[in-house]
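A.B. asks: Provided below for reference: sequence and predicted model.
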Amino acid sequence: MSDTTPIHLVCLPFGGSGASFFHPWAQWAGEGRTVLPLRLPGRERLIDEEPFRDVRPATDRLLADLLDELGGPARVVLFGHSVGAVLAYELAHRLASVPEVEVLRLFASGSPEPGTQRTLRATGLPDDAFLERVGEISGYRHEALAVPDIRELLLPTLRADVEMHEEYRPSTLEPLDVPITALRGTDDRLVSTEQLAAWAQVTRREFTLVELPGAHMYLVDSGERVMRLIETATLSETTA
């Protein structure tokens, strides 16, 4: 694929989030690179659509949307945090059979490797207990959830996303022919360093582990730093 083929950072949403979270990242993108957040039902402009509770149909939707957005040959870097990390992993496998799209690297953040079963669970708890558990394991609670009307609007999607991650079973554990960088917050109670390191098992290529200050949602305050890591790794892939 030509060195002039566009490079897109494709961002997959974490639990309860939407594309808008990643829009500020565009200001830190290097020349010739774009930030392309993908959308899932149940949030933002797709708020009236039923959210997915299963990663596989969600990946079907994301793949179709991505190919439509790209519209032709492209090089992509995939980034996903928490449930977004396993969505990115599944999407990377699907893209392996799409010859006009080259995946340069997968960034998997805040998630155990795909074959690890999730032991800290919130699915099935009553609303208050559910939010308490999610806040406990993520180390973060969005202020909008304290507003009753907004909470009522956001809760079904957050529940669906959490269930999608907790019930996730990988479609394959065949290693990707794509380099992987795995990231976590140093105080993450949901994902240990050992669980993060296991992402090395699902790639035939280079693996890098990065720990940044913060809890599970370190990403909220580290967007620029993460983008610098992505830019550095992307530059090494395109000049290798």
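C.D. replies: Perfect, I can see it now. These numbers were taken from a predicted model, which means no experiment stands behind them.

A.B. asks: Going by C-alpha atoms from here, please, whenever you check contacts or count neighbours.
C.D. replies: Will do.

A.B. asks: if I pick the residue positioned nearest the centre of the chain, what's in contact with it?
C.D. replies: Geometric centre of the chain, nearest residue: Gly80, 1.6 Å, by CA atoms, centre = their mean. Neighbour list for Gly80: Cys11, Leu12, Pro13, Phe14, Val86, Leu87, Ala88, Phe107, Ala108, Ser109 [criterion: CA atoms under 8 Å, 6 or more residues apart in numbering].

A.B. asks: Can you check which helix is longest in the chain?
C.D. replies: Once the chain is assigned using DSSP state H, the helix that runs over the most residues is helix 148-166.

A.B. asks: Alongside the first one, take a look at this:
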Amino acid sequence: MTTNNLLCFPYAGAGAGLFRAWERRRLLRHARLVPVQFPGREELFGRPPCASMAELVEACLPLARRTAAEGPTTLFGHSFGAIVAYETAQRLAAERIPIERLIASGAAAPWLPRPHIGADELNDDEFVANVRDLVGYDHPALNDPELRQLLLPSLRADLGVNENYEPTTRAALPFPVTALLGTDDEMVSANEAEPWVQAGAKGGELIRLRGSHMYFVADVRPLAATLDALLARSSAH
């Protein structure tokens, strides 16, 4: 039986451990989770965080190429991770590496303005306050002084990359793009998320899931069920 791979890109400041926890819980029935680890966190903590989108995509490409060579592959990313997944998908498409679908969660379409959060301008307390206000989510690690100092370099780097991001191309991807969005997302509107569908081939859609920008933090099961359904649909073709 062919293995369906779900290549997962984390949100700003997060690491692959987010998706490894999903894997341990066996949340998906129709895919093998393949977490992407950005430099500067977890087992790659000794490497500096990437300072540009181009550098970050180059870091992600070797795993993306290997995964796509092993079987049908879908890319999934949340928030900042959705943009990294999109740029990685564009590179794979340029190399004619087949991909089933891009699933972009909690993010405005790539060609729309990115939020400015002051990643390079504010002190730690001001920066953390801005993140909380913008995202509407208080990461537990930001309340622990030691953990905060470990998290902040990667979070600042990711949000700095996001602030300065411009898409490398507007070329339509040769596979569908599905957008996911929390019904109460205070950071991204439906008008900003819906244009993702135009970034790919026919078969894309906007799917609303109950909750805020970080809608899956309290209960990941609705997201897992949605991903499973999309992957099962791809498998049927």
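C.D. replies: Sure, I can see it. Just so it is clear, the model here is predicted, and its values are computed rather than measured.

A.B. asks: Now the TM-score, please.
C.D. replies: The TM-score (TM-score structural alignment, normalised by the length of the second structure) is 0.92; 234 aligned residues with a CA RMSD of 1.7 Å.

A.B. asks: Now, the contacts of Gly80 of the first structure that are in strands?
C.D. replies: Mapping the contacts of Gly80 of the first structure onto strands (DSSP state E) picks out Cys11, Leu12, Phe107, Ala108, Ser109.

A.B. asks: and the gap between whichever residue in the second structure pairs up with the first one and Ala31 of the second structure?
C.D. replies: The reference is to Cys11 of the first structure. By TM-score structural alignment, Cys11 of the first structure lines up with Cys8 in the second structure. According to CA to CA, to the nearest Å, Cys8 of the second structure stands 11 Å off from Ala31 of the second structure.

A.B. asks: So which of the two has more stuff around it?
C.D. replies: For the pair Cys8 of the second structure and Ala31, the greater number of neighbours falls to Cys8 (25 against 22), based on other CA atoms under 10 Å.

A.B. asks: Now do the same contact list for that one.
C.D. replies: The neighbourhood of Cys8 of the second structure, defined by CA under 8 Å, 6+ apart, consists of Phe19, Leu33, Val34, Pro35, Val36, Leu75, Phe76, Gly77.

A.B. asks: try it again with 7 Å
C.D. replies: Counting by CA atoms under 7 Å, 6 or more residues apart in numbering, Cys8 of the second structure makes contact with Val34, Pro35, Val36, Leu75, Phe76, Gly77.

A.B. asks: With Pro51 of the first structure instead?
C.D. replies: Counting by CA under 7 Å, 6+ apart, Pro51 of the first structure makes contact with Pro41, Gly42, Thr157, Ala160.

A.B. asks: can you tell me which residue in the second structure aligns to the second one?
C.D. replies: The one in question is Gly42 of the first structure. Using TM-score structural alignment, Gly42 of the first structure pairs with Gly40 in the second structure.

A.B. asks: Which of the three states applies to the nearest residue to that match once chain neighbours are set aside?
C.D. replies: With sequence-adjacent residues excluded and distances taken as CA to CA, 6 or more residues apart in numbering, Gly40 of the second structure is closest to Pro49, at 4.4 Å. Following DSSP: H, G, I helix; E, B strand; the rest coil, Pro49 of the second structure is assigned to coil.
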